[in-house]
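Undergrad: model the following, please.
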Amino acid sequence: MMRYLPLLFMWALASVVLASGDVVFPKEVQRFIAKREGCDHFRGEIGENGDEKRQREVQANLKKLCTGTDRQLNALLKKYQGWPEIIERLSEFETDIEAQ
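TA: Just a heads-up that it's a prediction; the model follows:
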């Protein structure tokens, strides 16, 4: 069984590409992109509105959506280093945002 694992892995990764040539990213990459885009949206709202209630909502969403994304991004970049389309998309995100 172990000798077939590389073949199964390659088949699974190959299945992310549609016949049209468009890339369908693996679920973990899709989830990361959705989470991180939400994070980046709320990062853009920091201090934007003087409303204290809204800023509390922004901070809560930042904590929920941004926490752990630096580590996730680095892990995904490493895991998919042989997939240029995935790397290109992931490279659109800033690194080390949690330290800010």
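Undergrad: going forward, measure contacts and count neighbours with C-alpha atoms only.
TA: OK.
Undergrad: test my guess that Leu65 contacts Arg36.
TA: Yes. Counting by Cα atoms under 8 Å, Arg36 is a contact partner of Leu65 at 6.6 Å.
Undergrad: which one of these two is surrounded by more residues?
TA: Each of Leu65 and Arg36 has its neighbours counted (other Cα atoms under 10 Å); Arg36 has more, 23 against 20.
Undergrad: to compare with the earlier structure, here is another sequence to fold:
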Amino acid sequence: MQANRRGRGSRLALLFAALVIQAASALPARAGDADWPRPVTKFIARSENCLHFAGEFGGDGSARDVAVNRRMDELRCNALPRDLKTLRKRYRNDPRISERLGAFDEDGMPADAGADD
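TA: Predicted coordinates:
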């Protein structure tokens, strides 16, 4: 019996893991440049994810709505306004970061989120 024998299932699992890692590693680039401070990058990523899930909410009380609400709670979407205020205060002397944080409305959402392209 071979101990290192891999079947199709393990190859698919490895492929899935690679895709998840790739997606996770791309998040900071999407959320901002790698040279942003970690709290800023994390805030941007959270804001983008909260915006996404807000668009997924149907308001019909379905199982999907329950799942979306759970995910938004995990992301602490309701805390975005407070966290944005904290970051603006923390980085108020850094014009570059202040300008980046200025791209968010007081709800912590991208200010251009409602704009049409």
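Undergrad: what does the longest helix along structure 2 contact?
TA: Ranked by number of residues, the top helix in structure 2 under DSSP state H is helix 8-31. Helix 8-31 of structure 2 is contacted from outside by 34, 41-42, 44-45, 48, using Cα atoms under 8 Å, 6 or more residues apart in numbering.
Undergrad: could you tell me which of these count as buried?
TA: 41-42, 44-45, 48 (16 or more other Cα atoms under 10 Å).
Undergrad: in helices, which of those residues fall?
TA: Filtering those for helices - DSSP H - leaves 41-42, 44-45, 48.
Undergrad: quick check, nearest of the residues you listed to Leu80 of structure 2?
TA: Ile44 (9.7 Å; Cα to Cα).
Undergrad: now that closest one. Nearest residue, chain neighbours left out?
TA: Leaving aside its chain neighbours, Ile44 of structure 2 sits nearest to Ala31 (5.3 Å; criterion: Cα to Cα, 6 or more residues apart in numbering).
Undergrad: do Asn69 of structure 2 as well
TA: Asn69 of structure 2 sits nearest to Phe57 (Cα to Cα, 6+ apart), 7.7 Å away.
Undergrad: so the aligned partner of the one you found in structure 1, which state does it fall into?
TA: Phe57 of structure 2 maps onto Ile46 in structure 1 when the alignment is built from TM-score structural alignment. Three-state assignment for Ile46 of structure 1 (DSSP: H, G, I helix; E, B strand; the rest coil): coil.
Undergrad: in contact with Ile46 of structure 1, which residues?
TA: If you count contacts by Cα under 8 Å, 6+ apart, then Ile46 of structure 1 has 55, 58-59 around it.
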